[in-house]
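J.: coordinates only, sequence not included:
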């Protein structure tokens, strides 16, 4: 697997900002992590993706910076459209959805940029939102999204014919969305295999989202494979786990993670079925708290929360092992996606040191350990 870290952790909205983040963060992270080459899963806001797709000089400037800093790009995160570090993001991250032509245009621009940045012989991937947020989604919206993804498939085939580069779309299920979990995305894609090219459209398995759903990670991966669908990308991420959410200490500890920028969906693994709420304050006010919780808050992989909280790196390990068991992973992109450093409770962490430590952990625990003989 190719390891990278996602640059949506950095608040850059234009080319100068992206180049600055590469020189001041990604390059220093590579050196601090002791890597000859570092993969970066670029996040390009939509206006910048459009500029890079249409201005060869701007694209050459970006490519030169990547080369100077020892960085390579095999995957893009095209889930947030823009303004991912606004004071309040919440539901805005799901707009525009796949019914809006702007979403298709953005993704095509991203694909053209990625085709120009890929190393020789490498396939590329682009992760995207799971169609849209669930509220108001109806049959008309579903038809529009299907047509948009079919049109994207035609564009990806044209890019492959023009450039020789294969770019795949990775649809990322997320709690609360139209495609809430792995079962939803598998069913949706499988039902449309006559309209969508499933060689070019597959799944982005975000292991924080997977953990929040309380699905068995190995079984979830096996269902993807059984449907003839590809895991295109794995977003290495961990959720918060609260074993006894009724305890006062646990409620105080998890309450510290409630913040105003991002949505932190919570699920309770109740005996009668998983109970779902859309944000952490709502969970603290409304959930019965009689069974364990998982919280959609991307916890840095190498940081172990203080008890009574825990993280779900065990789900990440099991999911990766399952992916290795069902498909060739040479072109699966493993992207560390911890975008929450700026909203972590407690003292601020030096971002370069934190990302470098997280990448060292991922390399040792997810790649090197998997390659050791049993």
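T.: Received, thanks. Since the model is a prediction, treat every value here as computed from it, not as a measurement.

J.: contacts and neighbour counts: CA atoms only from here.
T.: Noted.

J.: Contacts for stretch 99-114 next, please.
T.: 44, 46, 49-50, 52-53, 59, 73-76, 78, 81, 96-98, 124, 126, 131, 141-142, 144-145, 148-149, 152, 155-156, 159, 167 (Cα atoms under 8 Å, 6 or more residues apart in numbering).

J.: Can you turn the buried part of those residues into a ChimeraX selection?
T.: To isolate the buried ones among the contacts of stretch 99-114 in ChimeraX, judged by 16 or more other Cα atoms under 10 Å, type:
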select :44,46,49,50,52,53,59,73,74,75,76,78,81,96,97,98,124,126,131,141,142,145,148,149,152,155,156,159,167
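
J.: so of the contacts of stretch 99-114, which ones are in helices?
T.: 46, 49-50, 52-53, 59, 141-142, 144-145, 148-149, 152, 155-156, 159 (DSSP state H).

J.: So residue 234 belongs to a strand, correct?
T.: Yes: if the criterion is DSSP: H, G, I helix; E, B strand; the rest coil, then residue 234 is within a strand.

J.: Got another one to weigh against that:
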């Protein structure tokens, strides 16, 4: 829906369905109820998540036209999409496979191009901008810092992934020339991705993306200045508030760094992580956080010590196993929890990072797209679960209040 500070929606990755028939049926049963609660008298945007199979299904003319007709009949539209999880995302063990296939593969390239072709047709006639969020290249632990085989290294993966991404960029340029629509690929740093935080993202953008793109487009007769403008328009950052909070990054600092580097933000994913303060009642809090150790998703932990240094864990169970009294003052846990709750009994959330990020955005807007992303309702402890559609509506209402 339109707000004074951009288009606001929620991401449909909370809804199951890896094929289009299943996913569409869930959207049909959920969205009208949610819209009636949060945008009864105005059009409502949808942040559409399509798995690979669903993207293939929706590319079929009959399915696409039926979806367009449904959107029109229900006063809804699509302006942003989630192209991060390629395969199964519900009722399966996802863990590190959320990155698979990664950006070193042709499968990821073809899937993303297919998604952009769909988005170009789904964007309303009066909207010229759309974006798709995606994986931060790959999962870093699939690669080695050094290896006798250079094809196994993190450097090789980063270079190859960047080169593959330029094939999508070619498609975005062609779409703009043919339709006038400006579509951008929004890369989403997250814990244990090759790009984990703002520093790594900016370093990649400056040391890999720009030089590789300049060389690539020079062969097509495109100047360095034109190439940099193309990159600024079409390769942007997905600012996931949860992910930056887990890395203890301050929103104001991140936004200023991106502006200084002349990197655009494609969308803000409004999300909240778990925070554990171990300076008091530590044993009670350890038992509380253990309830969130579930088998579906990776829940990386970044622990802060008293001296200000950090220790990282690939998953919550590893942090729990390594727990020692007094070792850490605080944990930030990559677990997307409901936005409107600040305290979870003995635990707290990084809700204040959302408040700070949106306050900065209100003062000086730095993107047109705002997308709520809480996908873990089904794996939350029972005491914090409420009906899904009601929960989504509460999140949208809470964010609208901040805006």
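T.: Looks like it came in fine. Here the structure is a predicted model, which is why all the values come from computation and not from measurement.

J.: Quick check: the closest residue in space to residue 123 of structure 1 that isn't next to it in sequence vs residue 264 of structure 1, distance?
T.: Among residues not flanking residue 123 of structure 1 along the chain, residue 166 sits closest, at 5.1 Å (Cα to Cα, 6 or more residues apart in numbering). Going from residue 166 of structure 1 to residue 264 of structure 1 by Cα to Cα, to the nearest Å gives 34 Å.

J.: Which parts of the stretch 201-350 of structure 1 are helices?
T.: Using DSSP state H, counting those that start in this stretch, the helices of the stretch 201-350 of structure 1 run over 207-212, 217-226, 248-255, 280-286, 313-326.

J.: who's in contact with the third one?
T.: With contact meaning Cα under 8 Å, 6+ apart, helix 248-255 of structure 1 is reached by 242, 244-245, 280-281, 284, 308-309.

J.: so stretch 56-63 of structure 1 corresponds to what in structure 2?
T.: Using TM-score structural alignment, stretch 56-63 of structure 1 lines up with residues 61-68 of structure 2.

J.: mean distance, the matching stretch to its aligned residues in structure 1?
T.: Here stretch 61-68 of structure 2, set against structure 1 after superposition, deviates by a mean of 1.5 Å using mean Cα distance after the TM-score superposition for structure 1.

J.: how about the nearest residue to the aligned partner of residue 19 of structure 2 in structure 1, chain neighbours excluded?
T.: Using TM-score structural alignment, the equivalent of residue 19 of structure 2 in structure 1 is residue 14. Leaving out its chain neighbours, the residue that sits closest to residue 14 of structure 1 by Cα to Cα, 6+ apart is residue 48, at 5.7 Å.

J.: Count the residues that sit near the one you found.
T.: Counted with other Cα atoms under 10 Å, the neighbours of residue 48 of structure 1 add up to 21.

J.: For it, give its distance to residue 93 of structure 1.
T.: Taken as Cα to Cα, the span from residue 48 of structure 1 to residue 93 of structure 1 is 17 Å.

J.: returning to that earlier point: got a winner among the contacts of helix 248-255 of structure 1 for most neighbours?
T.: Neighbour max across the contacts of helix 248-255 of structure 1 (other Cα under 10 Å) = residue 245, 26 neighbours.

J.: How about it, nearest residue that isn't a chain neighbour?
T.: Excluding its sequence neighbours, the residue lying closest to residue 245 of structure 1 (Cα to Cα, 6+ apart) is residue 289, at 5.2 Å.

J.: ok, that neighbour - contacts?
T.: 244-246, 268.

J.: Nearest residue to the corresponding residue of structure 2 for residue 156 of structure 1 in space, please, no chain neighbours.
T.: Matched across to structure 2, residue 156 of structure 1 falls on residue 172, judged by TM-score structural alignment. The spatially closest residue to residue 172 of structure 2, leaving aside those adjacent along the chain, is residue 183, at 6.3 Å (Cα to Cα, 6+ apart).

J.: Show me what the one you found lines up with in structure 1.
T.: Using TM-score structural alignment, residue 183 of structure 2 pairs with residue 167 in structure 1.

J.: distance of its match from residue 332 of structure 1?
T.: From residue 167 of structure 1 to residue 332 of structure 1 the distance is 12 Å (Cα to Cα).

J.: Distance of the counterpart of residue 292 of structure 1 in structure 2 relative to residue 241 of structure 2?
T.: Residue 292 of structure 1 maps onto residue 330 in structure 2, with residues paired by TM-score structural alignment. For residue 330 of structure 2, the distance to residue 241 of structure 2 (Cα to Cα) stands at 18 Å.

J.: higher neighbour count, the two?
T.: Taking other Cα under 10 Å, residue 330 of structure 2 and residue 241 do not tie; residue 241 has more neighbours (27 against 19).

J.: which stretches of the stretch 1-150 of structure 2 form helices?
T.: Per DSSP H, counting those that start in this stretch, the stretch 1-150 of structure 2 carries helices over the ranges 20-38, 52-58, 61-73, 106-122.

J.: could you dump those helices to TSV with distance to residue 226 of structure 2?
T.: Below are these laid out as TSV (distance: least, Cα to Cα, whole Å):
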stretch	distance to residue 226 of structure 2
helix 20-38	38
helix 52-58	32
helix 61-73	35
helix 106-122	22
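
J.: Would you tell me which of those helices gets closest to residue 374 of structure 2?
T.: Smallest distance to residue 374 of structure 2 across those (Cα to Cα): 15.0 Å, for helix 20-38.

J.: by contact count, what packs against the closest one?
T.: helix 52-58, helix 388-402 (3 or more Cα pairs under 8 Å, 6 or more residues apart in numbering; DSSP states H and E).

J.: show me what contacts residue 133 of structure 1?
T.: Here residue 133 of structure 1 is in contact with 91, 94, 97, 176-178 (Cα under 8 Å, 6+ apart).

J.: picking that back up, I'd like the distance between the match of residue 183 of structure 2 and residue 154 of structure 1.
T.: 12 Å.

J.: swap in residue 52 of structure 1?
T.: Counting by Cα to Cα, the gap from residue 52 of structure 1 to residue 154 of structure 1 is 21 Å.

J.: what do you get for residue 278 of structure 1?
T.: Residue 278 of structure 1 is 35 Å from residue 154 of structure 1, by Cα to Cα.

J.: just residue 370 of structure 1 next, same as before
T.: From residue 370 of structure 1 over to residue 154 of structure 1 (counting by Cα to Cα), the distance is 36 Å.

J.: which one in structure 1 is furthest away from the centre?
T.: Seen from the C-alpha centroid of structure 1, the residue lying at the greatest distance (Cα atoms, centre = their mean) is residue 248, 32.3 Å away.

J.: Now check that residue against structure 2: what is it aligned to?
T.: Using TM-score structural alignment, residue 248 of structure 1 lines up with residue 283 in structure 2.
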